[in-house]
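Visitor: For reference, the sequence and a predicted model appear below.
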Amino acid sequence: MGRPRGFDEDQVVRSAVELFSRRSYDGTSVDDMVTHLGVHRGSMYKTFGNKRGLYLAALRRHIDQDVAALAEVTSRGAPPDAVERVLADGHGLGLLFLAMVERAPVDSEVAEETSRALRILDDATDAQKRTALALGLLLRARATAAVSV
C-alpha cells in the first residue's frame, strides 16, 4: 500500500488556477509550481503527470467554476454591478484569456476547453456578439488595471 497523499488535490488545482492566471503556462516553471503550490515535485508528477496535466486540470476547474459563475449571473440579465461582484469574488477570467491566446493555437485540448468556455458564455448571453463584447471589455479593463497600478 502506498503512502497517503500529503496534500489537498483540489486546493492545489485552485492555487494552480491563480498561478497560471498571473504568469501564463509558458511563464510558469515547474520550480515555480513546486514553490507556489507547496507540493513536492514527485507528488505533483504522480498526481498530474506533468506540468501540462496540472495546467489542464486548472483550466477545466477555471471553466467549471469561474466561467460558469459568470455565465450564471449573465444569463439572469443581471446588472453590470452584479457581474463586477462575481468577478471581484475571485471568478475572474485571466486564465481563460491567457489560454485562448497562448495555448489554444498550439494545443488541441486547450482549444477544446476554451471553445467549451465560449459556448457556456454564448449560451448565457444568447449571442456570440455579446460574449465577444463582454470579453473585450473585461480584457480591456484587465489591461488598463495593470497600467494604473
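Guide: Noted; the coordinates are in hand. Because the structure is a prediction, the values reported are computed rather than measured. Residues are numbered from 1 along each chain as shown.

Visitor: hey, let's count contacts and neighbours off CA atoms from now on
Guide: Will do.

Visitor: Please identify the helix or strand for Val39.
Guide: Here Val39 is covered by no helix or strand, with elements defined by DSSP states H and E.

Visitor: Use this one as the comparison:
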Amino acid sequence: MGRPRGFDETEVVRSAAELFAQRSYDGISIDDLVTRLGLHRNSLYKTFGSKRGLYLSALRWSLEHDVAPLIDRMSDAADTPDGLREALDTAVSGSGLDLLLLAAVEQAPVDGEVAGLVGNAFAALDAALAPAGHPGGADTPPTPIVALTALLLGSRIRIRSTGSQTTRTADELRAALVQHLAPRP
C-alpha cells in the first residue's frame, strides 16, 4: 500500500490555476510550480504526469469554478442587456477570465485539447449572450453575439494588459460599454 498524499490535490490545482492565469505557460518552470505550490517534484509527476497535465487540470478547474458561474449568471439574466451588464462587470473588474484568455492565445493554437476546451467556453459565452429563441439556436450564434463575446474578452485583456486595475478606469470602461451596448430603456 502506498503512502497517503501529503497535499490537497484540489488546492494544488486551484493554486496552479491562479499561477497559470498570472503568467504564461512557458514562463512557468517546473521549479516555479514546485516552489509556489509546495509540492514535491515527484508528487507533481505522479499525480499529474507532467506540467501539461497540471495545466490541463488547472484550466478545467478555472473553467468550472471561474468561467461557468459567470456563464450561468449571464444565462439566468432576465434579458440580454442584464446578462451583458453582468458579464461586463465581471470581465472588467475581475480576473476570472484570465486563464481562459491566456489559454486562448498561447496554448490553444498549439494544443488541440486546450483548443477544444477554449472553443467550448467561447461557445458557452456566446450562447449565454444570445437572445432566447434566436434563429439557429445555440450552435450558430448570430454575428453580433460573437462580436459581443469578443468585446467582453477584449475588455478584460485591455484592463489586464495596460495594468489599469484602478477602480476608476474599470468603472469608466464598464460604463462606456454598457452605455453603447446595453443601454437601460
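Guide: Everything's here; your move. Keep in mind that this is a model prediction, so the values were computed, not measured.

Visitor: TM-score them against each other, please.
Guide: After superposition, the two chains reach a TM-score (TM-score structural alignment, normalised by the length of structure 1) of 0.89; 147 aligned residues with a C-alpha RMSD of 2.2 Å.

Visitor: Helix, strand or coil: sort out Gly2 of structure 1 for me.
Guide: Classification of Gly2 of structure 1 by DSSP: H, G, I helix; E, B strand; the rest coil places it in coil.

Visitor: Tell me the spacing between it and Ser43 of structure 1.
Guide: Distance, Gly2 of structure 1 to Ser43 of structure 1, by C-alpha to C-alpha, to the nearest Å: 12 Å.

Visitor: which of the two has more neighbours?
Guide: Ser43 (14 against 4; other C-alpha atoms under 10 Å).

Visitor: List the residues that contact that one.
Guide: Ser43 of structure 1 sits next to Arg5 when contact means C-alpha atoms under 8 Å, 6 or more residues apart in numbering.

Visitor: Quick check: buried residues in whichever helix or strand it is part of?
Guide: For Ser43 of structure 1, the host element (DSSP H and E) is helix 41-48. Under the neighbour-count criterion of 16 or more other C-alpha atoms under 10 Å, helix 41-48 of structure 1 has Met44, Phe48 buried.

Visitor: Touching the very next helix or strand once past it from outside, list them.
Guide: Downstream of helix 41-48 of structure 1, the first helix or strand assigned by DSSP H and E is helix 51-62. Applying C-alpha under 8 Å, 6+ apart, the contact partners of helix 51-62 of structure 1 are 13-14, 16-17, 20, 25, 30, 45, 48, 95-96, 99, 110, 113.

Visitor: And Asp122 of structure 1? What does it align with in structure 2?
Guide: Under the alignment (TM-score structural alignment), Asp122 of structure 1 pairs with Asp126 in structure 2.

Visitor: State the number of residues packed around its match.
Guide: Every residue meeting other C-alpha under 10 Å relative to Asp126 of structure 2 is counted, giving 25.

Visitor: Repeat that for Arg60 of structure 1.
Guide: Neighbourhood size, Arg60 of structure 1 [other C-alpha under 10 Å]: 21.

Visitor: In ChimeraX, select just the buried ones from the contacts of helix 51-62 of structure 1.
Guide: Selection of buried members from those for ChimeraX, criterion 16+ other C-alpha under 10 Å:
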select :13,14,16,17,20,25,48,95,96,99,110,113
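
Visitor: which two of the contacts of helix 51-62 of structure 1 lie the greatest distance from each other?
Guide: Tyr45 and Leu96 (23.6 Å; C-alpha to C-alpha).

Visitor: Find the helix or strand that the closest residue to His40 of structure 1 other than its chain neighbours is a member of.
Guide: Once flanking residues are discounted, His40 of structure 1 sits nearest to Val34: 6.0 Å by C-alpha to C-alpha, 6 or more residues apart in numbering. Take DSSP H and E as the rule and Val34 of structure 1 turns out to sit in helix 30-37.
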